[in-house]
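**Student:** show me the folded form of this:
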Amino acid sequence: MRKRATFAVFAAATALAGFAAPAADAEVTEGDVVISDVAFDGGKNIVVDVYDKTITVSGTFTHPSGIQDADFVLWRGPDGANPYETYDDRIVSNEYYVHADCVASSATTSTCSQTFTFEPDWTLTNADAGTWKVSVQGVANDDSWTHLASYTTTRLQRHSKLTANASPEPIAKGASLTVSGKLTRANWDTLDYRGYGSQQVKLQFRKAGTSTYTTVKTVNTSSTGDLKTTVTASEDGYWRWNFAGTSTTPAVKATGDFVDVQ
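**Tutor:** As a prediction, the model looks like this:
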């Protein structure tokens, strides 16, 4: 995996603070820094297109002496005595080697944040899409600290697109209507969009004058991400495809295509 920097479980921060890095699979507390409300990009999955994307992660940190710093790291690999020494899958923030942005709301509590930049043309490959563990560390003003190696998880996903086209238009009532489309997603290896094959996608219909779509049938995409099926035209309305998403690819709905039934 291509990365800008090598990260060794908070080594830089812990060395500066004068203590050893904790084992990665342990929820270590020294000094009782309380960590809460950690969220990436406002609590959403991290969805990256074929160009760079920067998101913010933040959390709340509390200690009687106040908070001086925090760190957030994305990682994946086996739990164990010290898994960070045995794999290379880790993503550190842009501010990892400097102080996080910590804003005090009281003498004991701060909201700390860092940014992460995901770069498909350099740091990401398709293999990076999926679920990542979130490691969080908070450092108090008295140099005590808490490290939670697996505070939560987040998903790093390849941006998806979905189209829909119903024809012919207009169409006689009772005639056969063909609805086609294509499901594609960002390819971080080639920096373009490629079809997402063998995926179940729902064909949905919304009657003109209403606001709710109803699922008519489920169709699998071809190896190139193409969709095609036929239905009987019965009334005016909108046809669309609806993809529920996977761990590597976000859900997406096509824009409804209106068909006039005469």
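**Student:** every contact and neighbour count from this point should use C-alpha atoms.
**Tutor:** Noted.
**Student:** isn't Phe116 right up against Val73?
**Tutor:** No: using Cα atoms under 8 Å, Phe116 makes no contact with Val73, being 9.4 Å away.
**Student:** Lys182 touches Ser160, doesn't it?
**Tutor:** No: under the criterion of Cα under 8 Å, Lys182 is not in contact with Ser160, lying 10.5 Å apart.
**Student:** run a quick neighbour tally on Ala100.
**Tutor:** By other Cα atoms under 10 Å, 22 other residues sit near Ala100.
**Student:** how close does it sit to Tyr87?
**Tutor:** 25 Å (Cα to Cα, to the nearest Å).
**Student:** do me a favour and get the end-to-end distance for stretch 185-194?
**Tutor:** One end of stretch 185-194 to the other measures 6 Å (Cα to Cα).
**Student:** contacts only, for Ser180.
**Tutor:** Ala164, Asn165, Ala166, Asp226, Leu227, Lys228, Thr229 (Cα atoms under 8 Å, 6 or more residues apart in numbering).
**Student:** and those, which are buried?
**Tutor:** Ala164, Asn165, Ala166, Asp226, Leu227, Lys228 (16 or more other Cα atoms under 10 Å).
**Student:** hmm, Val219 and the fifth one touching each other?
**Tutor:** Yes: assessed by Cα under 8 Å, Leu227 is found in contact with Val219 at 7.1 Å.
**Student:** what sits against the closest residue to Lys182 other than its chain neighbours?
**Tutor:** Closest residue in space to Lys182, ignoring its immediate chain neighbours: Asp226 at 4.4 Å, by Cα to Cα, 6 or more residues apart in numbering. Counting by Cα under 8 Å, 6+ apart, Asp226 touches Ser180, Gly181, Lys182, Leu183, Gly195, Gly197.
**Student:** residues of whichever strand in the chain runs longest that come out buried?
**Tutor:** Using DSSP state E to define each element, the chain has its longest strand at strand 145-158. In terms of neighbour count (16+ other Cα under 10 Å), strand 145-158 has its buried residues at 145-151, 153-158.
**Student:** quick one more, to check against the first:
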Amino acid sequence: MRKRMTYAVLATATAAALGGLAAPAAHADGSGDTTITKVAVGNAVLGTSGAKTFTVSVTAKDDSGIQGADVYLDGPSYGYATPTGAVKCAAAADDPTTSTCKATFTLDPQVDFIDNSVAGRWYANVWIDAKDGDYLSADKAGSFAVQRAAKLTVDAAPEPVKKGKTITITGALTRANWETGTFAGYTVQPVTLEFRKADTTTYTAVKTVTSGSRGALSTTVKAAQDGWFRWNFAGTSTTPPAKAGGDYVDVK
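**Tutor:** Below you'll find the predicted structure:
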């Protein structure tokens, strides 16, 4: 599928302008008493297909009240996004000097991303207009993560097994590859094997292994009691946490 022209152009422009340098530090400029008191946005986790829509909420204050706002997002590499519609501001019922402005964004990995370099920390850049002509321009007013969705599988064998015998637990850690549109192995990552005893609700850590080729996971334990085994991945800056569904083992 053809990517949005905006992203292709930005990829080239960013590389030429920044030469791989880190993004500048946070900066704010303005006139008058306009302030931003809060910026709220959750992490955006995307798989290989399906758009993700999310809202950036900005709470701002000025003694004359807030007239309007604009918000845009930028991230690593060519990462950039503008709202899908007008930013809407609503004054607080008990305080007309304070408003919350909401901007809606949509990211689609099949349309917006040409590779995986945009995964990581993104920033909300905000412009606030007050009713008396005051304004505030704030770079990096808030931050969040755009992450590659992860999957974990688990298989414990043999089932059933005699007490004291060896159980082999395998699985794989994979994550979305936005360049190929598939889930691919996430290698050299620490993943914890956990066990939950039958008739209990809590998993406890057994051991930690490192994912291998194609994200493969494998280890062995001695059969002691009935229960469920699962893999648990804590996540990274570009990939969210993931847990496999438990695989039950009947110990005879």
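**Student:** pick out the most distant pair among the buried ones among the contacts of Ser180 of structure 1.
**Tutor:** Across the buried ones among the contacts of Ser180 of structure 1, the longest distance by Cα to Cα is 13.8 Å; it joins Ala166 and Asp226.
**Student:** before we move on, back to that, next SSE after the longest strand of structure 1?
**Tutor:** As assigned by DSSP states H and E, the chain's next helix or strand after strand 145-158 of structure 1 is strand 160-167.
**Student:** buried residues in the following helix or strand past that next one?
**Tutor:** Next in sequence after strand 160-167 of structure 1, counting helices and strands by DSSP H and E, comes strand 176-187. Within strand 176-187 of structure 1, the residues that count as buried by 16+ other Cα under 10 Å are Leu177, Val179, Ser180, Gly181, Lys182, Leu183, Thr184, Arg185, Ala186, Asn187.
**Student:** ok, now stretch 207-223 of structure 2?
**Tutor:** For stretch 207-223 of structure 2, by 16+ other Cα under 10 Å, it's Thr208, Ser211, Gly212, Gly215, Ala216, Leu217, Ser218, Ala223.
**Student:** the last one maps to what in structure 1?
**Tutor:** Correspondence of Ala223 of structure 2 to structure 1, assessed by TM-score structural alignment: Ala233.
**Student:** equivalent analysis for the second one, please.
**Tutor:** Residue-level alignment of Ser211 of structure 2 against structure 1, with TM-score structural alignment as criterion, gives Thr221.
**Student:** in structure 2, which residue is closest to the centre?
**Tutor:** Using Cα atoms, centre = their mean, the residue of structure 2 that lies closest to the mean C-alpha position is Gln147, 3.6 Å off.
**Student:** what's the spacing between the equivalent of that one over in structure 1 and Val92 of structure 1?
**Tutor:** Taking TM-score structural alignment, the alignment pairs Gln147 of structure 2 with Gln157 from structure 1. Distance of Gln157 of structure 1 to Val92 of structure 1, given as Cα to Cα: 17 Å.
**Student:** which residue, other than its chain neighbours, is closest to Ala69 of structure 2?
**Tutor:** Ile128 (4.5 Å).
**Student:** how near is the one you found to Ala198 of structure 2?
**Tutor:** Counting by Cα to Cα, the gap from Ile128 of structure 2 to Ala198 of structure 2 is 56 Å.
**Student:** the more surrounded of these two?
**Tutor:** The residue with more neighbours, out of Ile128 of structure 2 and Ala198, is Ile128; 25 against 14, by other Cα under 10 Å.
**Student:** correct me, but the more buried one touches Ser137?
**Tutor:** Yes: Ile128 of structure 2 lies in contact with Ser137 (Cα under 8 Å); the separation is 6.5 Å.
**Student:** so which elements touch the host helix or strand of Ala16 of structure 2?
**Tutor:** Using DSSP H and E, Ala16 of structure 2 falls within helix 5-18. Using 3 or more Cα pairs under 8 Å, 6 or more residues apart in numbering; DSSP states H and E, no helix or strand is in contact with helix 5-18 of structure 2.
**Student:** mind listing residues that contact it?
**Tutor:** Ser77, Tyr78, Gly79, Tyr80, Asp112, Phe113, Ile114.
**Student:** could you rerun that using 6 Å?
**Tutor:** Here helix 5-18 of structure 2 makes contact (Cα atoms under 6 Å, 6 or more residues apart in numbering) with Tyr78.
**Student:** list the helices and strands the next helix or strand along the chain from it packs on?
**Tutor:** For helix 5-18 of structure 2, the succeeding helix or strand toward the C-terminus, using DSSP H and E, is strand 27-31. Secondary-structure packing of strand 27-31 of structure 2 (3 or more Cα pairs under 6 Å, 6 or more residues apart in numbering; DSSP states H and E): strand 135-148.
**Student:** by how much does the strand it packs on deviate from structure 1 on average?
**Tutor:** Taken against structure 1, strand 135-148 of structure 2 registers an average deviation of 1.3 Å after superposition, with mean Cα distance after the TM-score superposition for structure 1.
**Student:** right, and Ser198 of structure 1 touches Thr221 too?
**Tutor:** Yes: counting by Cα atoms under 6 Å, Ser198 of structure 1 sits close enough to Thr221 to count as a contact (5.1 Å).
**Student:** contacting residues around Lys88 of structure 2?
**Tutor:** Listed by Cα under 6 Å, 6+ apart, the contact set of Lys88 of structure 2 reads Cys101, Lys102.
**Student:** ditto for Val146 of structure 2
**Tutor:** Val146 of structure 2 neighbours (Cα under 6 Å, 6+ apart): Ala44, Val45, Ala119, Gly120.
**Student:** tell me which residue of structure 1 lines up with the third one.
**Tutor:** It stands for Ala119 of structure 2. Looks like Ala119 of structure 2 aligns to Ala129 there (TM-score structural alignment).
**Student:** how far away is that match from Thr246 of structure 1?
**Tutor:** 10 Å.
**Student:** now swap in Ser110 of structure 1 and tell me
**Tutor:** 35 Å.
**Student:** neighbour count for these two, which is higher?
**Tutor:** Shown here are Ser110 of structure 1 and Thr246; by other Cα under 10 Å, Ser110 has more neighbours (22 against 11).
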